[in-house]
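Student: Okay, sequence plus prediction incoming.
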Amino acid sequence: MKPSVNAEAKRRAEAARSRSDAREPRKADSDSGSAASASAAAGGAKRLSVNPLKISQTIGGALALQGVYQAMPILHGAQGCAAFAKALMTRHFREPIALQTSALQEFNVIFGGEASLFEALDTIRAKHNPDVSAVLSTALTDVSGEDIRGELAAYRKKHELGGKLLACAMLPDFQGSLESGYARTVEALLDEVLTESNRPKKKLRGRVNLLPGAHLTPGDVMELKEIIASFGLEVIAIPDISTSLAGHLLTGHTPLSRGGVPLDLLKQASASEWTIAVGASMEGAARLLEDRADIPYRLFPGVTGLAATDEFFGFLQTIGSEPVSVKYRWQREFLLDAMLDAHFVFGGKTIALALEADHLHVLNSWFREMGASPELSVAAARPYPGGPLPAGTTVGDLGDLEEMAAAQGADLWLSNSHGEQSARRLGIPFLPCGFPVFDRFGAGLSLSVGYRGTTEFVNRTANRLLAGERRHPI
């Protein structure tokens, strides 16, 4: 028997529709929601985003660069683009964010932004001397057709970089999402360091490259590093946001990223024996390491859940020099017990999900493992670099998920903080997940990978489901 939270959600939706019908009709061109409804009623494609879910690719690129030590992302576009990105990331991580802009004006777009970009690079290099400078394009420069890569090639000829890295990632925000922007930026960094002159003569035994996807928190990355290291392996995380965005109190101030993988270690990634990619979006970067440095890779869609974590540990046993630690054997027992304790709370429940593609795949599999039905799911964008979405998934916005949940009912809503109002309107318990989470503390340290992380996620999710049942008793 379905909990009455579904009935309550349907009752609220019907009441809202009744109130809307009772009011005087409005013209479709005067209200965005009416326009969307009119388009849907006419059988056409949705022409607008009512409650956006997608996060700009440039924010994904800036996020990846926070995981590189002494790095400076430079958004080549209007000043407001960088200000918005920095504010959103600061609210989520509650940490200083390294970010600069070329601050283009209207005449720069018309006559070309090369002079503004060179001026920004000169100023940043003179004042801050970053080890890594990365230029990220925006919709403004992509639509105008500016040849940023050609401009940077000319800049390299005129200036001696002194061993520093200058990279470029094309990230128009009218394409893709945070996930693809993050992955493309990692690929751009590797493309710069994987040169013929940097190709190693031999591999370093026991060294592993870890490519963590954009859906992983700093706490998740730290947990994965500890797990891999427990097998006697040396880990290079690219990028490593666990040492930059997890939270630390350093003396002094620097406008550059305060943690992450150092440039010299990034250059040594080509000498690793294996690459482990977590998240399908990171396969492009893993394949780049395979093609340029002959490093085999293993792709894991996620490391959340019993089956996924068992697979991860099984692979590490084949490449590591140490057996599975007793600590992790106990953690697996704790997870099994937590799943047994909470299974009656998950069984048969309908879950509403609105996330990036990789995150959606991970949680879809995990909820099914727990006996729940993640039937209502919306992805921010198509998977990068390609591939299928979970069955029944819509590429859309939070408004689409609200309509689906109102029509079918749901027992739990998982999305970023922008979805909480929709969940409240429908009376559905809400669990913040993804990016951004700006109204909760500890988003950067939340854990959902490995046996320990999955146990914490089981309990966190089960408690939210129980709270919903107490509000709407059967």
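Tutor: Perfect, thanks for sending it.
Student: alpha carbons only for contacts and neighbour counts from here, please
Tutor: Fine.
Student: for the strand or helix carrying S133, the distance to its chain's centre please.
Tutor: Taking DSSP states H and E as the definition, one finds S133 inside strand 132-137. Here the centre of strand 132-137 is set off from its chain's centre by 19 Å, with C-alpha atoms, centre = their mean, to the nearest Å.
Student: can you list contacts of the next helix or strand after that strand?
Tutor: On the C-terminal side of strand 132-137, the nearest following helix or strand under DSSP H and E is helix 139-144. For helix 139-144, contacts defined as C-alpha atoms under 8 Å, 6 or more residues apart in numbering pick out H76, G77, A78, V109, I110, G113, M170, L171, P172, D173, F174.
Student: outside of the strand holding S133, which residues touch it?
Tutor: 58, 61-62, 65, 68-77, 148, 164-172, 263.
Student: Which residue ranges of the stretch 101-250 of the chain form strands?
Tutor: Remark: strands assigned in the stretch 101-250 of the chain by DSSP state E, counting those that start in this stretch are 132-137, 165-169, 207-212, 234-237.
Student: excluding its backbone neighbours, what's nearest M72?
Tutor: S133 (5.1 Å; C-alpha to C-alpha, 6 or more residues apart in numbering).
Student: any idea how far the one you found is from T123?
Tutor: Using C-alpha to C-alpha, to the nearest Å, S133 is found at 12 Å from T123.
Student: Presented hereafter is structure B, for comparison with structure A:
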Amino acid sequence: MAEIIHPGKPLAVNPLKVSQPVGASLAFLGLAATMPLEHGARGCASFNKLFFMRHFREPIALQTTAMDQVTTVIGADDNVVEALATICAKDTPAVIGLITTGLSETQGADIPRTIKAFRAAYPQYAAITVVPVNATDTQGCLETGFALAMEAIIATMVPAQPAKIRRPRQINVLASSMLTPGDVEHLKDWIEAFGLTAIVLPDLADSLDGHLIDEGYSTLTYGGTRAADIAALGESAATLVVGRSLGRAADLLRTRTGVPDHRFPGLMGLDECDAFTHVLARLSGRPVPERLERKRSQLLDAMVDCHFTLGGTRVAIAADPDLLAGMVRFCADMGMEVVGAVGAAKAPALAGLSVDRVVVGDLEDLEVMAKGAKAELIVTNSHGTDIAARLGVPLLRAGFPLYDIYGGPAQCWVGYDGSRHTLFQLANLLTTFHQEISPYRPAYWQGTPRDQENGATPC
């Protein structure tokens, strides 16, 4: 069991975590024809939208209630009602995700009462679903905000009724915030290889995979999980939950629908991939496809190829809890030594890690730990670039945001293919940054004539 340490610093020197409203908005960006609406100041939503646009390099659907100093003091209920009505009239979304921020939470916004006021004033928009999420900036991180939004989506859009398996070949998937659009796309292919159909909540692969649409531009999300599919989650044969952060959301879905679930902390590495594949084989009643067997053998070969480069390498990792835990397990399986682990927030996923201690802190804590333990590799988001440069070690970019590379969201980390690719990335980084060791020269060495011609001097 890892010891969880809180440094107790009065402020974040080099921030690691991203706020809960960003995570909640990200969950809604995986729903079809949806508009996330952040209840807070205009600058907060602008900052969050900039994060998304730099990371995904796509236009992002996101609106704000634009609270100012006056409405912060006397109340901003009218702002919420007006914003909801404007979005409904101009964009006609299927879903609006109403997300509080640190400002509106501090102000004491009563979101359920405000939604009732909106429904009473605008009954013509009764068909448009409004999902309220309380996600203050002062607590948690992107991962916890994402999980809160998932709970709210299930509570609002999934009918509470006894399970009735009308679609025996349909499988629900609750996808954690650690999964990229590339991961989700691979996950769907993985499930479909067994003749099953996946409803992924949220489906970022369908909305943020970088595709172009015939309309050219839409003010709403380009794709994602449809509202009708969310309502039909109770008709599926089973639910697959990826990421421990979605434990409460999974509990809620099982309570409301009775659909049995299977939970996985992650899908990186041989053991985790095998466990997921065996569950799919049992649910489908089919043997493992030959192409998956081949992918597994390719991963095994990659593990053999990279072992001598990765084994014993000292690595420091900083990320949200689910991703941090997955990367720690993956690196440990390859014989790497995790000398630093920093989580953006405290979470159950951190307790069982095979490291001595996990610091809940920022990137300054990562730099201190990496420097003290002489780490040879750092794994974190793009904010770790300067740290890696100061320490003279390579950086594997993972998590959110990734703003200084192209194709970060499209990268696949999970499955046999994703694990293999990650192994090659790690080995290539270490090989590229390998520092040559100067040859040993005894005191009596005078050099050869050729050495002297090339300017070499005796010791």
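Tutor: Structure received. Remember, predicted model here, so these are calculated numbers, not experimental data.
Student: Drop the TM-score for these two in here.
Tutor: Here the TM-score for the pair of chains, by TM-score structural alignment, normalised by the length of structure 2, is 0.91; 431 aligned residues with a C-alpha RMSD of 1.8 Å.
Student: re the thing from before, so which of the contacts of helix 139-144 of structure 1 belong to helices?
Tutor: V109, I110 (DSSP state H).
Student: Now which of the contacts of helix 139-144 of structure 1 would you call buried?
Tutor: By neighbour count, with 16 or more other C-alpha atoms under 10 Å, these hold H76, G77, A78, V109, G113, M170, L171, P172, D173 as buried.
Student: right, and the pair among these with maximum separation?
Tutor: Pairwise distances across these (C-alpha to C-alpha) peak at 18.1 Å, for the pair G113 and D173.
Student: Alignment lookup: M334 of structure 2 to structure 1.
Tutor: Using TM-score structural alignment, the equivalent of M334 of structure 2 in structure 1 is M370.
Student: residue contacts, its match?
Tutor: Neighbours of M370 of structure 1 in contact, by C-alpha under 8 Å, 6+ apart: M339, H343, F346, G347.
Student: Would you list the buried entries among these?
Tutor: Buried members of the contacts of M370 of structure 1, counted by 16+ other C-alpha under 10 Å: M339, H343, F346.
Student: Same list (those residues) but as a markdown table, adding distance to R17 of structure 1 and secondary structure.
Tutor: Formatted as a markdown table, those follow (distance: C-alpha to C-alpha, whole Å; DSSP: H, G, I helix; E, B strand; the rest coil):
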| residue | distance to R17 of structure 1 | secondary structure |
| --- | --- | --- |
| M339 | 39 | helix |
| H343 | 35 | helix |
| F346 | 30 | helix |
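Student: what's around the closest residue to T138 of structure 2 other than its chain neighbours, how many residues?
Tutor: Leaving aside its sequence neighbours, T138 of structure 2 sits nearest to G102 (C-alpha to C-alpha, 6+ apart; 6.1 Å). By other C-alpha atoms under 10 Å, the residues close to G102 of structure 2 number 21.
Student: residue in structure 1 matching G102 of structure 2?
Tutor: Checking TM-score structural alignment: G102 of structure 2 goes with A139.
Student: how much space between that match and P172 of structure 1?
Tutor: As judged by C-alpha to C-alpha, A139 of structure 1 and P172 of structure 1 stand 4 Å apart.
Student: related to what we said a few turns ago, could you dump the buried ones among the contacts of helix 139-144 of structure 1 into JSON lines with distance to E469 of structure 1 added?
Tutor: Converted to JSON lines, these look like this (distance: C-alpha to C-alpha, whole Å):
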{"residue": "H76", "distance to E469 of structure 1": "49"}
{"residue": "G77", "distance to E469 of structure 1": "48"}
{"residue": "A78", "distance to E469 of structure 1": "48"}
{"residue": "V109", "distance to E469 of structure 1": "55"}
{"residue": "G113", "distance to E469 of structure 1": "57"}
{"residue": "M170", "distance to E469 of structure 1": "47"}
{"residue": "L171", "distance to E469 of structure 1": "43"}
{"residue": "P172", "distance to E469 of structure 1": "43"}
{"residue": "D173", "distance to E469 of structure 1": "40"}
